[in-house]
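[1] what would the 3D arrangement of this be:
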Amino acid sequence: MSNNQPLLPDPQALNPAPAESLLDGALHYFPAFLPYNNADKLFQQLLHTLPWRQESLTIYGRRQVSPRLQCWLGEHGLSYRYSGKTFISQAWDPLLQQLAALISHQLQQPFNSVLANLYRNGQDSMGWHSDDEAELGPAPVIASLSLGAERDFTLRRRGESRQAGRLALAHGSLLVMNAGMQSHWQHALPKRANVQQPRINLTFRQILY
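    From the prediction side, this is the model:
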């Protein structure tokens, strides 16, 4: 299957149901942003063609192997530092560039890069964090597209240890973290022993410098 095949719906024809507003508008959730058939094809294409790597990151002050696979793609030469490591963007995959344009069109929000995460099964995870790196600016908007196995997106207020909420992210759904959310909330993707299938998460971002 070629990356040039039209796996995505036409932006003019895409008409997802209105978003659910959560956390007093800090989050907007489109449970069926992509039609199911498009989401299935996109998942299989990206699973087998993206340059997935398992990085060594600094997590809670210790150098360790990341509990997931990932890759970062976007416009030429973008630099992004997180978890003690600096990443330089790889060239846009044509399909992801089209997807970024589609989501930008729907949200009226520019995106120049995407951090892609592959959770191979329920043993892969993401710890508590906020996406508040300097390169994203003081109030970033981040659009997170989920493909594959349904996983829980958990939330807690910054400075607190108690989980305050949980949202199951469906195949083909889009979660938009709006401006200001990263200053007040942390999020995570915990392990789930009963999940055996992979999940791809595409987090579209605008790097400012």
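[2] contacts, neighbours, all on C-alpha from now
    OK.
[3] what residues does stretch 104-119 touch?
    11, 47, 52, 68-75, 89, 92, 100-101, 125, 141, 198-207 (CA atoms under 8 Å, 6 or more residues apart in numbering).
[4] for ChimeraX, what selects the buried ones among the residues you listed?
    Buried subset of those, written as a ChimeraX selection, criterion 16 or more other CA atoms under 10 Å:
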select :47,52,68,69,70,71,72,73,74,75,89,92,100,101,125,141,198,199,200,201,202,203,204,205,206,207
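[5] contact partners for residue 88?
    Neighbours of residue 88 in contact, by CA under 8 Å, 6+ apart: 72, 77-80.
[6] make TSV out of the residues you listed and add secondary structure.
    Shown next, in TSV, are the contacts of residue 88 (DSSP: H, G, I helix; E, B strand; the rest coil):
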residue	secondary structure
72	strand
77	coil
78	coil
79	strand
80	strand
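[7] to compare against the first, here's another:
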Amino acid sequence: MLDLFPNEKITLNLPDAVFEYYPNFFSKETADELFKKLLNETPWQQDEITVFGKTHLQPRLTALYGNEGKPYSYSNIIMHPHYWNPLLTYIKEKVEETCNHSFTTVLLNNYRNEKDSNGWHADNEKELGRDPIIASVSLGEERVFQLKHNTNKEAKQSLILKHGSLLIMKKGSQIYYKHQIPKATKQKKERINLTFRTIL
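    Below you'll find the model as predicted:
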């Protein structure tokens, strides 16, 4: 695990890709307010997902917001976006300023407890292009985030995504790596993750 200092950009020491982590992107006061509003005002849904021929409910709640009604699909789920609201527009503009990149959509995930998770995957859907930039804001309960290289077994990393943090996955990140939020062994409260993407 990385032991991180406040107010610092951390560039992960991993080959073939660029990962930048801002542990205190939002102040605690701002992060607290954003978490409370998003938790209570987001139209959360729980979709079915089919894995290895078996269908079950996703182990988290989701919501999609984006431009021009462009859908986003993953794991045979097609989501249609809600229109941007002032709160999400505020977060998006802050993220875009740091990333120097424009995003068209955000997928919100609500991890309700330690049993909710997101398995190994890359954000490599065709509508994102070959080498997308992904920006991820974490609010609420801290959770472990894991990265592993597709072919280099030595290239892997675990870090704790803190309340109010920003993780930017840049060049090579979705080509050479997979990432996950595993189930936790200890009791966890709710966590909201906002993952910003650009649909081409």
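[8] show me which pair in the contacts of residue 88 of structure 1 is furthest apart.
    72 and 77 (11.4 Å; CA to CA).
[9] common neighbours of these two, please.
    88-90.
[10] mind listing which of these are in strands?
    Using DSSP state E, the members of those that fall in strands are 88, 90.
[11] other residues contacting stretch 173-183 of structure 2?
    Stretch 173-183 of structure 2 is contacted by residues 16-19, 114-124, 130-132, 143-151 when judged by CA under 8 Å, 6+ apart.
[12] matching residues in structure 1 for that stretch?
    Mapped onto structure 1 using TM-score structural alignment, stretch 173-183 of structure 2 spans residues 181-191.
[13] endpoint to endpoint, the matching stretch covers what distance?
    Using CA to CA, to the nearest Å, the end-to-end distance of stretch 181-191 of structure 1 comes to 23 Å.
[14] that one: which residues count as buried?
    Neighbour counts over stretch 181-191 of structure 1 (16+ other CA under 10 Å) mark 181-182, 185-191 as buried.
[15] and what of stretch 64-78 of structure 2?
    Buried positions in stretch 64-78 of structure 2, judged by neighbour count with 16+ other CA under 10 Å: 64-67, 70-72.
[16] now that stretch: which residue numbers in structure 1?
    Counting by TM-score structural alignment, stretch 64-78 of structure 2 falls onto residues 72-86 of structure 1.
[17] how long is that stretch end to end?
    Using CA to CA, one end of stretch 72-86 of structure 1 lies 11 Å from the other.
[18] residues making contact with that stretch?
    Outside stretch 72-86 of structure 1, the residues touching it (CA under 8 Å, 6+ apart) are 57-59, 87-93, 97, 112-116, 133, 135, 207, 209.
[19] how about a cut-off of 6 Å?
    Stretch 72-86 of structure 1 is contacted from outside by 57-58, 87-92, 112-115, using CA atoms under 6 Å, 6 or more residues apart in numbering.
[20] also stretch 84-92 of structure 2?
    If you take CA under 6 Å, 6+ apart as the criterion, stretch 84-92 of structure 2 is touched by residue 65.
[21] where does it sit relative to the chain's centre, distance-wise?
    Computed by CA atoms, centre = their mean, to the nearest Å, the chain-centroid distance of stretch 84-92 of structure 2 equals 16 Å.
[22] list the buried ones in that stretch?
    84, 88, 92.
[23] now residue 47 of structure 1: how far from residue 159 of structure 1?
    Look at residue 47 of structure 1 and residue 159 of structure 1: by CA to CA, they are 36 Å apart.
[24] ditto for residue 106 of structure 1
    33 Å.
[25] which one's more surrounded, the two?
    residue 106 (14 against 9; other CA atoms under 10 Å).
[26] to which residue of structure 2 is that one aligned?
    Using TM-score structural alignment, the equivalent of residue 106 of structure 1 in structure 2 is residue 98.
[27] that match should be in a strand, yeah?
    No. Read with three-state DSSP, residue 98 of structure 2 is helix and lies in no strand.
[28] show me the contacts for residue 28 of structure 1.
    Residue 28 of structure 1 makes contact with 19-21, 175-176, according to CA under 6 Å, 6+ apart.
[29] hmm, try it at 10 Å
    Applying CA atoms under 10 Å, 6 or more residues apart in numbering, we find residue 28 of structure 1 in contact with 18-22, 143, 174-178.
[30] list the ones among those residues that fall in strands.
    20-22, 143, 174-177.
[31] and of the residues you listed, the nearest to residue 38 of structure 1?
    Using CA to CA, these come closest to residue 38 of structure 1 at residue 174, 13.6 Å.
[32] find the nearest non-adjacent residue to the closest one, please.
    residue 145 (4.5 Å; CA to CA, 6 or more residues apart in numbering).
[33] quick one: map the one you found onto structure 2.
    Using TM-score structural alignment, residue 145 of structure 1 sits opposite residue 137 in structure 2.
[34] same question for residue 51 of structure 1.
    Per TM-score structural alignment, residue 51 of structure 1 is aligned with residue 43.
[35] quick revisit: who wins for neighbours among the contacts of stretch 72-86 of structure 1?
    Counting neighbours by other CA under 10 Å, residue 114 comes out on top of the contacts of stretch 72-86 of structure 1 with 27 neighbours.
[36] doesn't that residue fall inside a helix?
    No. Per three-state DSSP, residue 114 of structure 1 lies outside any helix segment and is strand.
[37] quick one on the thing from earlier: so where does the match of residue 145 of structure 1 fall, helix or strand?
    For residue 137 of structure 2, the host element (DSSP states H and E) is strand 134-140.
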